[in-house]
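*Asks:* A predicted structure for the sequence below; I have some questions about it.
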Amino acid sequence: MSGPDQLPTPEVARKVFGERTEPAARYVEHLATSGIERGLIGPRERDRLWDRHVLNCAVLAEVVPPDAKVVDVGSGAGLPGIPLALARPDLRIVLIEPLARRVDWLDEVLDDLALDVTVERGRAEEPAVLRRWEGADVVTARAVGPLARLAGLCLPLLRPGGAMLVLKGASAPDEIARDAAAVRTLGGGEARIHEVGAGVVEPLTTVVEIPRIGVPRRRGRKERR
């Protein structure tokens, strides 16, 4: 996959991926070639795949507990699930993605990288998907939707005490305040913000952590009217 236009591997990638730096570079090349050709990544993103996408997602590893079962919802091009798998071989990772063409691409890439990661075609809210993958320690998501919607997708997949870890931008505090009541109704606890990736990415990656502390509340008959 190498060639004159191959993207150079930044030195900081070795700090994040260690002995898996070479597979991480191959993943970036997949994104830069077939990922763009097949519409998983925009062509304007090519020159910033390392810092804005792969390293930005990989530093999520800083807040994921050891040996965790991780479900990545709406995985798309494998972000953040594949960088997380490359950075943390101790994790058991499942990528959930509804679109067949993306699932096919993910299978091809994972086969080339020899990563032991499961790909599930479906939506997180589908009963069959929920039955197969509930009880996760961590559920991740990136660029999937607003926090209230994410809580509805992620929290049911978690074991009690597990946490959703979602990548957000600078507006995270406002989003947390806006959606706090909805998150509580869905069984989520108090949100925390982590800034991760010091010495790796600039700006730092913003991660919103919400634990699962309960089950969704059912509205009463009067409330449904």
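*Replies:* That came in fine, so what should we check first? Here the structure is a predicted model, which means the values were calculated and not measured.
*Asks:* use CA for all of it now, contacts and neighbours both
*Replies:* OK.
*Asks:* Show me the strands in the protein, by range?
*Replies:* 69-73, 92-97, 118-121, 136-142, 158-168, 192-196, 205-211 (DSSP state E).
*Asks:* closest one to residue 185 among these?
*Replies:* strand 205-211 (12.8 Å; CA to CA).
*Asks:* Which residue ranges of this protein form helices?
*Replies:* 12-17, 21-30, 36-37, 55-58, 81-87, 100-113, 127-133, 147-154, 172-185, 221-224 (DSSP state H).
*Asks:* Now do the buried residues in the fourth one.
*Replies:* Neighbour counts using 16 or more other CA atoms under 10 Å place 55-58 of helix 55-58 among the buried residues.
*Asks:* Just put the residues you listed in CSV and tack on distance to residue 214.
*Replies:* Shown next, in CSV, are those (distance: CA to CA, whole Å):
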residue, distance to residue 214
55, 33
56, 30
57, 28
58, 29
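*Asks:* just those residues now: which is nearest residue 99?
*Replies:* residue 57 (21.2 Å).
*Asks:* Confirm for me that that closest one is in contact with residue 84.
*Replies:* Yes - at 6.9 Å, residue 57 counts as touching residue 84 under the criterion of CA atoms under 8 Å.
*Asks:* who's in contact with the spatially closest residue to residue 88 that is not a sequence neighbour?
*Replies:* With CA to CA, 6 or more residues apart in numbering as the criterion, residue 88 has its nearest non-adjacent residue at 6.8 Å, and that residue is residue 61. Contact analysis of residue 61 by CA atoms under 8 Å, 6 or more residues apart in numbering lists 84, 87-88.
*Asks:* Next one for the comparison:
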Amino acid sequence: MIPDFALCCSEFESVGLQLSKEQYDKLSAYAKFLVEYNEKVNLTAITDPAEILRKHFIDSIFLTKFTDIPTNAAIIDVGTGAGFPSVPIKIYRPDVNITLLDSLNKRIDFLKQLCQRIEIDADFIHGRAEDYSKKPEYREKFDVSCARAVANMSLLSELCIPFVKENGCFIAMKGPNEDISLGTHAVELLGGSIERETEYKLFDEDRKIVIVRKISHTPSKYPRNSSQIKKKTL
């Protein structure tokens, strides 16, 4: 359901990544199941094999080039949707431990079936980030939180930073046009510091990755409840 192995290797190599046959087989099975499941549950607007390869898989894995994810890192993917970016990262880096959080149970059901099919381990949370990041078993327990979402930096920070332990990081995958500096105040309130903002091109499309380092504990009043968050960003 993605191009053949040789072509996929070429695509990966063109952006400085390597692809093994085992990784390819898992990604191919992922793409096939994604397209099949998408016919009954809306998971993605991208169904062309070459586009899935570039815009979902390589885009997700490319994140590993911009941050040093520790060996055996615990990663939480906030608003994971169809599993991006964390499931491709888990395929590429089997040592990491992923937790997939989404507010729609239909997506969590898909992810559970997907991970069983491609034989990868993951934990699953059906719920809202602002609720689960207050629970002791999840609050400040992760080395990395990540999100590939259209929400602004302030909102994403309030949802993602409370999950991160001190000296861990929050990784935001963004489009090219957002002024990240508008989220600086929120990041600092939540115990973070914007460490790096990197703009790059991936197959001639502009991208941006923002790395936030967790430098102190998140105050207990954050995140606020969903109605407060909707009313006003930090």
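*Replies:* Okay, I see it. It should be emphasised that the depicted structure is a prediction, and the values quoted were computed from it without experimental measurement.
*Asks:* of the helices of structure 1, which approaches residue 213 of structure 1 most closely?
*Replies:* From these, taking CA to CA, the stretch that ends up closest is helix 172-185, at 8.9 Å.
*Asks:* Can you check what angle separates that closest one from strand 192-196?
*Replies:* 140 degrees (axes from the mean of the first three to the mean of the last three CA atoms, to 10 degrees).
*Asks:* Give me the buried positions along helix 172-185 of structure 1.
*Replies:* So, applying 16+ other CA under 10 Å, buried residues of helix 172-185 of structure 1: 172, 176, 180, 182-185.
*Asks:* Next: stretch 139-152 of structure 2.
*Replies:* 139-149, 152.
*Asks:* Give me the distance from that stretch to the chain's centre.
*Replies:* Centre-to-centre, stretch 139-152 of structure 2 and its host chain are 7 Å apart (CA atoms, centre = their mean, to the nearest Å).
*Asks:* State the distance from the aligned partner of residue 209 of structure 1 in structure 2 to residue 116 of structure 2.
*Replies:* Aligned by TM-score structural alignment, residue 209 of structure 1 pairs with residue 211 of structure 2. Remark: distance between residue 211 of structure 2 and residue 116 of structure 2 (CA to CA, to the nearest Å) = 31 Å.
*Asks:* do residue 85 of structure 2 as well
*Replies:* 18 Å.
*Asks:* Over in structure 2, tell me which residue corresponds to residue 193 of structure 1.
*Replies:* In structure 2, residue 193 of structure 1 lands on residue 197 (TM-score structural alignment).
*Asks:* burial count for that match?
*Replies:* By other CA atoms under 10 Å, 16 other residues sit near residue 197 of structure 2.
*Asks:* Now do the contacts for it.
*Replies:* Per CA under 8 Å, 6+ apart, neighbours of residue 197 of structure 2: 208-211.
*Asks:* cutoff 10 Å now
*Replies:* 66, 171-172, 174, 180-181, 208-212 (CA atoms under 10 Å, 6 or more residues apart in numbering).
*Asks:* Emit the ChimeraX select command for whichever of those are buried.
*Replies:* Applying 16+ other CA under 10 Å to the contacts of residue 197 of structure 2, the buried members can be selected in ChimeraX as follows:
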select :171,172,174,180,208,209,210,211,212
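*Asks:* Could you identify the most distant pair in the contacts of residue 197 of structure 2?
*Replies:* The widest separation within the contacts of residue 197 of structure 2 (CA to CA) is 19.3 Å, between 66 and 181.
*Asks:* For the match of residue 193 of structure 1, give its distance to residue 102 of structure 2.
*Replies:* 26 Å.
*Asks:* do the same with residue 22 of structure 2
*Replies:* 28 Å.
*Asks:* quick one: which of these two has more around it?
*Replies:* Remark: of residue 22 of structure 2 and residue 102, residue 102 carries more neighbours, 21 against 11, as counted by other CA under 10 Å.
*Asks:* So what does the more buried one match up with in structure 1?
*Replies:* Aligned partner of residue 102 of structure 2 by TM-score structural alignment: residue 97.
*Asks:* Give the full set of residues in contact with its match.
*Replies:* 72-78, 103, 106, 119-124.
*Asks:* Need the helices of structure 1 in JSON lines (columns: distance to residue 6 of structure 1).
*Replies:* Output for these, formatted as JSON lines (distance: least, CA to CA, whole Å):
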{"stretch": "helix 12-17", "distance to residue 6 of structure 1": "15"}
{"stretch": "helix 21-30", "distance to residue 6 of structure 1": "7"}
{"stretch": "helix 36-37", "distance to residue 6 of structure 1": "14"}
{"stretch": "helix 55-58", "distance to residue 6 of structure 1": "17"}
{"stretch": "helix 81-87", "distance to residue 6 of structure 1": "19"}
{"stretch": "helix 100-113", "distance to residue 6 of structure 1": "17"}
{"stretch": "helix 127-133", "distance to residue 6 of structure 1": "37"}
{"stretch": "helix 147-154", "distance to residue 6 of structure 1": "35"}
{"stretch": "helix 172-185", "distance to residue 6 of structure 1": "34"}
{"stretch": "helix 221-224", "distance to residue 6 of structure 1": "57"}
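*Asks:* what number of residues lie near residue 23 of structure 1?
*Replies:* So residue 23 of structure 1, with other CA under 10 Å, has 17 neighbours.
*Asks:* Give the aligned equivalent of it in structure 2.
*Replies:* That one, residue 23 of structure 1, aligns with residue 26 by TM-score structural alignment.
*Asks:* And the closest residue to its match other than its chain neighbours, how close does it get to residue 84 of structure 2?
*Replies:* Nearest residue to residue 26 of structure 2 in three dimensions, chain neighbours excluded: residue 118, at 5.6 Å (CA to CA, 6+ apart). Distance, residue 118 of structure 2 to residue 84 of structure 2, by CA to CA: 15 Å.
*Asks:* what about the two, which has more around it?
*Replies:* Counted by other CA under 10 Å, residue 118 of structure 2 and residue 84 do not tie: residue 84 has more neighbours, with 22 against 16.
*Asks:* show me what contacts the equivalent of that one over in structure 1?
*Replies:* Aligned by TM-score structural alignment, residue 84 of structure 2 pairs with residue 79 of structure 1. By CA under 10 Å, 6+ apart, the contact set of residue 79 of structure 1 is 53-54, 56-58, 72-73, 95, 140-143.
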